[in-house]
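Peer 1: I would like to see how this sequence folds:
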Amino acid sequence: MLEHGGNLRDAALRFGRDDWLDLSTGINPHWYPVPALAGNAWHRLPEADPALARAAAEYYDAPLMLPVAGTQAAIQALPRLRPPSRVVVAAPSYAEHAHHWGRHGHSMRQVPYAELDAALPACDVMVVCNPNNPTGATVPPQQLLGWAAQLAARGGWLVVDEAFGDTARDASVAAHSGQTGLIVLRSVGKFFGLAGVRLGFVAAQPALLNELADLLGPWTVSGPAQEIALAALRDRAWQSAMRRQLGDSGARLHRLLAEHHIDSSGCALFQWWPEPRAEQFWQHMAERGIWVRLFQQAARGIRLGLPPDAAGWQRLEVALTEWTKEAA
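Peer 2: Have a look, this model is predicted:
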């Protein structure tokens, strides 16, 4: 299995402490307040609730959406719905995409974001995270739609992973997901801070969604997850307030890093930078009980999520100050 953020058990095994400040995931530390659930949510088989798909389509501004057990389920299944194809996965990005396209008979290669346009004529499927995880870079919607049209003309797909798209709504192409060959993935785990419910959505043409649903089988999303997500997707007041809060917090994190001579990029939920001394920075933070995401493969760098409270911000600032002094 690939390594991901949020692996605090690994942190505890390596460094032997239990007071971790987990900044390794980019998940909103202020999760949606889960409502009380109906008693039978735990009892009944979780047949798909049409209200959930409608609420998701309205929230994400998409024509049609299929609920899945986290976008991870779709990432693992989509490569199985195509014959052997030439696949380009933008790099660096969420590693599960390249991992699964490479396992199902496809010819897969990873291409830097700046070279995607040039790579388009030689592929049948292109996979792009937008905003990108881990760098936060975005591709303009019109460029994505142009790529999708070119791929669709030869029976191809453009898969756009918008898991971090809730705070960058103008960059979304979900509204256009009814067009042939465009597949958009969304998640309630990041913005809503509900990674534990394992719920995401796929927007695409009806025929492709039917194929995906058949492959995934019945009861893919638990009853409690459906109830919780339905409340979160309908709560416009919470969503608006949280977007403002995360925008302020993301800007604060960017400023804090800049004060310590770190030139970072990212989105409202995390910051990333190519760190020449990435392993040393990761070690420095871990020794102080701060768990950050170390990238060593496609891009050597560090990703930092948002602290949850004033104590967390103070703890991060102290650790950064000590790092700056040591590096001087």
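Peer 1: For the rest of this, base every contact and every neighbour count on C-alpha atoms.
Peer 2: Noted.
Peer 1: Return the residues in contact with the most centrally placed residue in the chain.
Peer 2: Here the mean C-alpha position of the chain is nearest to the C-alpha of residue 163 (CA atoms, centre = their mean), at a distance of 3.6 Å. For residue 163, the contacting residues are 71, 129-131, 185-190, taking CA atoms under 8 Å, 6 or more residues apart in numbering as the criterion.
Peer 1: Following up with a second sequence; could you model it the same way so I can compare the two?
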Amino acid sequence: MSDPWTWHGGGLEAAKRRFGGADWIDLSTGINPHPWPGAATMAFDWQRLPDTQDLARLEAVAAGYFGVDARHVCAVPGTEIGLRLVGALIGGPAQHMAPGYRTHGAMIAGSAAVTWPDMGDRAGHLILANPNNPDGRALAAGAMQDLLERRSGWLLVDEAFADADPASSIAASAGDGRRLVVFRSFGKFFGLAGVRLGFVLAPQAIVAALRERLGAWPLSAAAIAIGTAAYADAGWIAAARQRLGEEAAALDAMLVRRGHRPVGACPLFRLIEVDDAHALFERLARCAILTRPFADQPRWLRLGLPADAVALERLDAALVDG
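Peer 2: Below you'll find the model as predicted:
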């Protein structure tokens, strides 16, 4: 199986070159197929540098959304960069939950993989996602608080998929005196991954160190304006959460009818287990449907949320035709 599809979601152009065809359905990522619509109507002055006051307003609006004081919020140009910068700041020893996001194992040199429910050495730092990717496992807020209280090292929590159901989020606990760093992603829930916007919620000392490393103008004016407006759009956010839940239920029902057992608590994607996931990946790709296989888990296939009933019906037909 080629790296473009097993390394991460996406790779649609590579799939077109490999399999041909047109009118592709990209289910390889866990990104909301219904993006926040306001970005399409916004205009930007590309001749001006981003304003520092606008950046501060974005962080204040995002802080209110996360339920944390703005002093503990640092906007970053994508969560990937935030993870790696914090990893370099904190150092080891560390452990990361597996299976999980590849960067979790790379952000601190020498980090050792541990599996759920084994949390490994409580004295070291622990890196995990909640909800997790790719299996969608979600820990309740109480369980996350217990993890924070039991460890003497830092708890580093990637909440990239927490927006769809924030009940399990530990973001509001970020602050001084707590060895907790929370990472939040804008692009997944708001469906605008190309904006490249994320946030690090941490003690003020970590926030200050991040700002020093990011330097002046860490975000584009477009990212600042889009993020500020989207996080303030409470009506769209509530409607999106309801819609995603309903569409995930429809996907689950279809998969069950086709003999699969969908796994995952995050409505943006589901994981299924089959005898040969790579063969199913290729069969769906020949129907112009891109999914996500895994090099180290040959029985796993992850499917993102279809954008509409037509896409769901095409996926249904492709699963039957095999």
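Peer 1: TM-score for these two?
Peer 2: Overlay of the two chains. TM-score (TM-score structural alignment, normalised by the length of structure 2): 0.92; 311 aligned residues with a CA RMSD of 1.7 Å.
Peer 1: thinking again about what came up before, neighbour-wise, which one of the contacts of residue 163 of structure 1 leads?
Peer 2: residue 129 (29 neighbours; other CA atoms under 10 Å).
Peer 1: Counterpart of it over in structure 2?
Peer 2: In structure 2, residue 129 of structure 1 lines up with residue 129, judged by TM-score structural alignment.
Peer 1: ok, so what distance separates its match from residue 16 of structure 2?
Peer 2: Plainly put, residue 129 of structure 2 is 31 Å away from residue 16 of structure 2 if you go by CA to CA, to the nearest Å.
Peer 1: Identify the residue nearest the match of residue 129 of structure 1 in space, chain neighbours excluded?
Peer 2: Leaving aside its chain neighbours, residue 129 of structure 2 sits nearest to residue 158 (4.4 Å; criterion: CA to CA, 6 or more residues apart in numbering).
Peer 1: Kindly report the same for residue 85 of structure 2.
Peer 2: residue 210 (7.1 Å).
Peer 1: what number of residues lie near whatever residue of structure 1 lines up with that neighbour?
Peer 2: Under the alignment (TM-score structural alignment), residue 210 of structure 2 pairs with residue 212 of structure 1. Other residues near residue 212 of structure 1 come to 20 when the count uses other CA under 10 Å.
Peer 1: Just the element for residue 212 of structure 1, please.
Peer 2: According to DSSP states H and E, residue 212 of structure 1 maps onto helix 206-216.
Peer 1: wait, isn't residue 182 of structure 2 in contact with residue 156?
Peer 2: Yes. In this structure residue 182 of structure 2 lies within contact range of residue 156 using CA atoms under 8 Å: 6.0 Å.
Peer 1: circling back to that earlier point, what does the helix holding residue 212 of structure 1 rub up against?
Peer 2: For helix 206-216 of structure 1, the external contacting residues (CA under 8 Å, 6+ apart) are 64-66, 73-74, 77-78, 81, 178, 202-203.
Peer 1: quick one: which of the residues you listed is nearest residue 318 of structure 1?
Peer 2: Of all those, residue 73 has the smallest distance to residue 318 of structure 1: 39.2 Å, by CA to CA.
Peer 1: Return the residue of structure 2 aligned against the closest one.
Peer 2: Counting by TM-score structural alignment, which is the criterion used here, residue 73 of structure 1 corresponds to residue 81 in structure 2.
Peer 1: list the contacts for its match?
Peer 2: So, once contact is read as CA under 8 Å, 6+ apart, residue 81 of structure 2 ends up touching nothing.
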